[in-house]
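**Q** Sharing a model that was predicted from the sequence below.
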Amino acid sequence: MLNALEVFTTVVLGVMVGVEFSVAFVMNPIFRGLADDANQQARSHGGRMLGAVMPVWYIGSLVLIAIWAVAAWGDDGTYLLVVAAALLLVSVVMSILLLVPINNQSKTWTAGNRPADWKEQVHRWDRYHYVRVAVIVAAFAVLVAALL
């Protein structure tokens, strides 16, 4: 049963990391290449769609790691699960404090109501997101190391 939990948790977190990595390094660069209206519209739509699912994914991943850590407590590598959970917790706090406030505004923007500094806000979100991606990639690497 523990093996199934390990695999499931690793896959759930790994797919989440892949989605966030692709947002940072594939989708957003594509959006930046579009005209301003299309760029902003794509980001707003992405913000609504991913803004609905990512909180569940982040918290769910953290809960899965915590369950794994409790189930494997005392085994070799359990401390790595605690480190992975701590890194994921940092990413959740970053999201709540830094990224979600920008996302909550930008997902409602249209060509007619976006603020004059919308590009600056988008760039700030991107910078925070790069840091968050680095943190969750580290969490995923540590989680995989716990498997070994």
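**A** Structure received.
**Q** going forward, measure contacts between C-alpha atoms and count neighbours the same way
**A** OK.
**Q** Please name the nearest non-neighbouring residue to the spatially most central residue of the chain.
**A** Central residue of the chain (Cα atoms, centre = their mean): E20, 5.1 Å from the mean position. Once flanking residues are discounted, E20 sits nearest to V133: 6.4 Å by Cα to Cα, 6 or more residues apart in numbering.
**Q** Could you pull up the contacting residues of that neighbour?
**A** By Cα atoms under 8 Å, 6 or more residues apart in numbering, the contact set of V133 is V17, E20, F21, A24.
**Q** Which strand or helix spans W109?
**A** W109 is part of no helix or strand when elements are defined by DSSP states H and E.
**Q** what's the nearest residue to it if we skip its chain neighbours?
**A** S44 (6.5 Å).
**Q** so the one you found, which of the three states?
**A** Following DSSP: H, G, I helix; E, B strand; the rest coil, S44 is assigned to helix.
**Q** Contacts only, for it.
**A** S106, K107, T108, W109, T110.
**Q** Among these, name the buried ones.
**A** When the contacts of S44 are checked for burial by 16 or more other Cα atoms under 10 Å, the buried set is S106, K107, W109.
**Q** okay, pairing it with this:
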Amino acid sequence: MLSALEVFTTVVVGVMVGVEFAVAFVMNRILGALPDDASQTGHSHGGRMLGAIMPVWYIASLVLAGIWAVAGRHHHGTGLVVTAAALLILSVIMSVLLLVPINNRNKAWTPGNRPADWKEQLNRWNRWHYARVAVIIAAFASLVAALV
């Protein structure tokens, strides 16, 4: 049963990493290449869509890592799982304090009501997002290392 939990947790976190990596290095570049109105509308729609699912995914990943750490506390690799859980906690804190406030503003913007500094705010979100992606990649790598 523990093996199934380990694999399931690793897959859930790994897919989350893939989505966030794609947002950072694929979607944001595609949206950034569009004209301003289309770019801003795309970012706003993405903020609403991903803003609804990603909090659940982050918390579920953290809970799964926590369960793995407790269930496998007497097994090899538990320190790595605890490290991954700590990194996932950091990613949630970063999200709540740094990224969500910008996203909450962004998802309400339209070409008619966006602030003059909307690009600067999105650039700030992107910089924090890159840091968060690095954190969750480290969490994922810790989980993978705990498996071997």
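**A** Nice, thanks for sending it over. Since the structure is predicted, the reported quantities are computational estimates derived from the model, not experimental observations.
**Q** Any idea what the TM-score is?
**A** After superposition, the two chains reach a TM-score of 0.99 (TM-score structural alignment, normalised by the length of structure 1), with 148 aligned residues with a Cα RMSD of 0.4 Å.
**Q** would a markdown table of the contacts of S44 of structure 1 with distance to V70 of structure 1 be doable?
**A** Shown next, in a markdown table, are those (distance: Cα to Cα, whole Å):
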| residue | distance to V70 of structure 1 |
| --- | --- |
| S106 | 39 |
| K107 | 38 |
| T108 | 41 |
| W109 | 43 |
| T110 | 46 |
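**Q** and A4 of structure 2, how many neighbours does it have?
**A** By the criterion of other Cα atoms under 10 Å, A4 of structure 2 has 9 neighbours.
**Q** with structure 1 superposed, average distance for the helix or strand hosting it?
**A** Assigned by DSSP H and E, A4 of structure 2 belongs to helix 2-22. Compared with structure 1 after fitting, helix 2-22 of structure 2 deviates on average by 0.5 Å (mean Cα distance after the TM-score superposition for structure 1).
**Q** Check which helices and strands that helix sits against.
**A** helix 36-71, helix 118-147 (3 or more Cα pairs under 8 Å, 6 or more residues apart in numbering; DSSP states H and E).
**Q** I'd like these as TSV, with distance to S95 of structure 2 appended.
**A** Formatted as TSV, the helices and strands packed on helix 2-22 of structure 2 follow (distance: least, Cα to Cα, whole Å):
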stretch	distance to S95 of structure 2
helix 36-71	9
helix 118-147	8
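**Q** Identify whichever of those helices lies nearest to L2 of structure 2.
**A** Of all the helices and strands packed on helix 2-22 of structure 2, helix 36-71 sits nearest to L2 of structure 2, with 7.1 Å by Cα to Cα.
**Q** Mind listing what's buried along that closest one?
**A** So helix 36-71 of structure 2, judged by 16+ other Cα under 10 Å, has buried residues 39-48, 58, 61-69.
**Q** so who does T41 of structure 2 touch?
**A** T41 of structure 2 makes contact with W109, T110, P111, according to Cα under 8 Å, 6+ apart.
**Q** Show me which of those is closest to R124 of structure 2.
**A** The closest of the contacts of T41 of structure 2 to R124 of structure 2 turns out to be W109 (Cα to Cα; 16.1 Å).
**Q** which ones are touching that closest one?
**A** Neighbouring residues of W109 of structure 2 by Cα under 8 Å, 6+ apart: Q40, T41, S44.
**Q** could those residues be laid out in CSV, adding distance to P101 of structure 2?
**A** Putting the contacts of W109 of structure 2 into CSV (distance: Cα to Cα, whole Å) gives the following:
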residue, distance to P101 of structure 2
Q40, 17
T41, 18
S44, 13
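**Q** Which of those are retained in structure 1?
**A** Using both residues aligned by TM-score structural alignment, their matches' Cα atoms under 8 Å, structure 1 keeps these contacts from the contacts of W109 of structure 2: Q40, T41, S44.
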